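Asker: Everything below, folded, please.
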Amino acid sequence: MKLSADLAAFQTRLGHIFAKPDYLVRAVTHSSMTSAHRDDNQRLEFLGDRVLGLVMAEALLQADPNAPEGLLAPRYNALVRREACADVARQIDLGAVLKLGRSEMKSGGRRKEALLADAMEAVIAAIYQDGGYDIARKAILRLWGDRIGNVADDARDPKTALQEWAQARGEQPPAYVEIAREGPDHQPVFTIEARLESGQCEQATAGSKRHAEQAAAKALLEKVNS
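Answerer: Sure thing, here's the model as predicted:
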């Protein structure tokens, strides 16, 4: 099978030339494009998630042989969660080569974080099936790059950290209030305010409620700790 010019160029960005290009084609095919003659990437996402998890677990153990599980777990979560996968996908412009149905195209599918993250996991699985575990491991470590070495010692989600801060002081868990929602339905922008029982608060704006809540929690945590 001969790849299209855009997928051939994507291989270069990815750093892996497929011996069996069918794996790559399937990895970039979203479920909105499925038909009786075309498989989507959902099963590959399932496999890629596990391959990525094993590679990151090994890398973290090797990077810090003395770190306890309580410290390794948040670092691991920071490296394999949706945001990290989507960030790597954007780094190699994976969105540009995704095969999407018309409705998904119209709704801005090439920019959707969840879709990019799932496709990145599918591409990892495709590399694994094409070249084996060692090839996939090298590709993942190259793509994630400095993210592994620079992952914070305490990589907890800011919302978790803020909640623990409040509970340690006898306060109720923080509240998150949607202040505004702007933009089209396919690309909304949210402004969220994080509030503590004590009355302290901070706002943040992002393209998803999750990101806005995290950013607001981080800003508030920095405020109360300053």
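Asker: C-alpha from now on. contacts and neighbour counts both.
Answerer: Fine.
Asker: Need the three-state assignment for residue 202.
Answerer: strand (DSSP: H, G, I helix; E, B strand; the rest coil).
Asker: Burial check on it, number of neighbours?
Answerer: By the criterion of other C-alpha atoms under 10 Å, residue 202 has 19 neighbours.
Asker: burial of the closest residue to residue 137 other than its chain neighbours, as a residue count?
Answerer: Closest residue to residue 137 in three dimensions, ignoring its sequence neighbours and counting by C-alpha to C-alpha, 6 or more residues apart in numbering: residue 55, at 5.9 Å. By other C-alpha under 10 Å, the residues close to residue 55 number 18.
Asker: Also the one 10 residues further on?
Answerer: Counted with other C-alpha under 10 Å, the burial measure for residue 65 works out to 8 neighbours.
Asker: So residue 99 sits against residue 29, correct?
Answerer: Yes - Residue 99 is within contact range of residue 29, at 4.7 Å (criterion: C-alpha atoms under 8 Å).
Asker: Now for residue 212: which residues touch it?
Answerer: By C-alpha atoms under 8 Å, 6 or more residues apart in numbering, residue 212 lies in contact with 190-192, 204-206.
Asker: In ChimeraX, select just the buried ones from those residues.
Answerer: Those of the contacts of residue 212 that count as buried under 16 or more other C-alpha atoms under 10 Å are selected in ChimeraX with:
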select :190,191,192,204,205,206
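Asker: Can you tell me which of the contacts of residue 212 end up in strands?
Answerer: 190-192, 204-206 (DSSP state E).
Asker: secondary structure element for residue 123?
Answerer: helix 113-131 (DSSP states H and E).
Asker: To compare with the earlier structure, here is another sequence to fold:
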Amino acid sequence: MAHVDFEKIEGILGYKFKDRHLLERALTHSSTGEEYSYQRLEFLGDRVVGLVIAQALFEKFRQENEGGLAKRHTALVQGATLTVIGQAHGLNEFIIFSNAEKEAGGHQNENIISDVVESLLGALFIDGGYEVVRDVILRLWGDNIETLVKAPQDPKTELQEWVQARGLPLPVYQIVSRDGPDHAPVFTISLTVQGFEPIHQEGASRRAAEKTAARKMVKMLKKEK
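Answerer: Modelled structure (predicted):
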């Protein structure tokens, strides 16, 4: 069994697994070469979260028509939302990778994070049943269930809209360096917005570094308001 702080992740989820091998499987990326990985549990978790969110919306918004419920549902189960939830609760830090995938920035890969959130929910469903996984989803999603009507915006788009609304030049992204081996490159980029301190950010790809930098810049700009 891989070294995983089971008690810590169980504390985040608010549930103690009867079968910790199932929890381990939900966290295991295919890069490890193990005979099992999280993909089958992800398939199940995708269906589970869809049902739980649909039920929650049906009960909370009794006067809303089908179209309104569908819009909310789409926003709440999209990959971008799952990624934000996974990062907010630190679930991505528990994913089990090969060394190469870890060095390539796997713990910050947004697609992997959203997949693992689903696989964990699939594991919760198998180990604890519907009521358990429903309670966990409602707690992890929190107020988003009532307030989120569209998926979280791409941080680069959000930053661009912010500067345009204030008549500023567009953000400037530049590659500072590219290091590491070909199978696990590390890109360092700089992000500049006129009138503010630039941000330097590393990432496993240029796109990943730019998105993380944009997210940090947006957070900083909101504090400046």
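Asker: which one's the longest helix in structure 1?
Answerer: Ranked by residue count and defined by DSSP state H, the top helix of structure 1 is helix 42-63.
Asker: Report the buried residues of stretch 126-143 of structure 2.
Answerer: Buried residues in stretch 126-143 of structure 2, counted by 16+ other C-alpha under 10 Å: 126-128, 130, 132-134, 136-138, 140-141.
Asker: Would you format those as TSV with secondary structure and distance to residue 64 of structure 2 included?
Answerer: Formatted as TSV, these follow (DSSP: H, G, I helix; E, B strand; the rest coil; distance: C-alpha to C-alpha, whole Å):
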residue	secondary structure	distance to residue 64 of structure 2
126	helix	32
127	helix	34
128	helix	31
130	helix	25
132	helix	27
133	helix	25
134	helix	22
136	helix	25
137	helix	22
138	helix	20
140	helix	23
141	helix	20
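Asker: nearest to residue 92 of structure 2, of those?
Answerer: Among the buried residues of stretch 126-143 of structure 2, residue 140 lies closest to residue 92 of structure 2 (C-alpha to C-alpha), at 13.9 Å.
Asker: now for that closest one: what does it line up with in structure 1?
Answerer: Matched across to structure 1, residue 140 of structure 2 falls on residue 143, judged by TM-score structural alignment.
Asker: Quick check, its match in contact with residue 88.
Answerer: Yes - here residue 143 of structure 1 reaches residue 88: they are 6.8 Å apart, a contact under C-alpha under 8 Å.
Asker: my guess is residue 56 of structure 1 meets residue 79, correct?
Answerer: Yes - contact criterion C-alpha under 8 Å: residue 56 of structure 1 and residue 79 qualify, at 7.3 Å.
Asker: and the one helix or strand residue 9 of structure 1 maps to with helix 113-131, angle?
Answerer: For residue 9 of structure 1, the host element (DSSP H and E) is helix 5-14. Using axes from the mean of the first three to the mean of the last three C-alpha atoms, to 10 degrees, the inter-axis angle of helix 5-14 of structure 1 relative to helix 113-131 is 80 degrees.
Asker: Mean per-residue distance, helix 5-14 of structure 1 versus structure 2.
Answerer: Mean deviation of helix 5-14 of structure 1 relative to structure 2 after superposition (mean C-alpha distance after the TM-score superposition for structure 1): 1.8 Å.
Asker: roughly how far out does that helix sit from the chain middle?
Answerer: Here helix 5-14 of structure 1 is found 21 Å from its chain centre; the criterion is C-alpha atoms, centre = their mean, to the nearest Å.
Asker: circling back: what's the closest of the buried residues of stretch 126-143 of structure 2 to residue 81 of structure 2?
Answerer: residue 141 (9.1 Å).
Asker: so that closest one touches residue 85, yeah?
Answerer: Yes - counting by C-alpha under 8 Å, residue 141 of structure 2 does reach residue 85; the two are 6.9 Å apart.
Asker: between the buried residues of stretch 126-143 of structure 2, which is closest to residue 13 of structure 2?
Answerer: Once C-alpha to C-alpha is applied, the member of the buried residues of stretch 126-143 of structure 2 that ends up nearest residue 13 of structure 2 is residue 136, at 6.3 Å.
Asker: OK, contacts around the closest one?
Answerer: Residue 136 of structure 2 neighbours (C-alpha under 8 Å, 6+ apart): 13-14.
Asker: and the gap between it and residue 30 of structure 2?
Answerer: Between residue 136 of structure 2 and residue 30 of structure 2 the computed distance is 25 Å (C-alpha to C-alpha, to the nearest Å).
Asker: ditto for residue 95 of structure 2
Answerer: Distance from residue 95 of structure 2 to residue 30 of structure 2, by C-alpha to C-alpha: 11 Å.
Asker: From the neighbour counts alone, determine which of these two ranks first.
Answerer: Remark: of residue 95 of structure 2 and residue 30, residue 95 carries more neighbours, 20 against 16, as counted by other C-alpha under 10 Å.
Asker: Which residue is the nearest non-sequential neighbour of the more buried one?
Answerer: Going by C-alpha to C-alpha, 6+ apart, residue 95 of structure 2 has residue 27 as its nearest residue, at 4.8 Å.
Asker: and that neighbour, how many residues sit next to it?
Answerer: By the criterion of other C-alpha under 10 Å, residue 27 of structure 2 has 29 neighbours.
Asker: Please name the residues that touch the equivalent of residue 49 of structure 2 over in structure 1.
Answerer: In structure 1, the residue equivalent to residue 49 of structure 2 is residue 52, according to TM-score structural alignment. Contacts for residue 52 of structure 1 were tallied using C-alpha under 8 Å, 6+ apart; they are 80, 121, 124, 137, 140.
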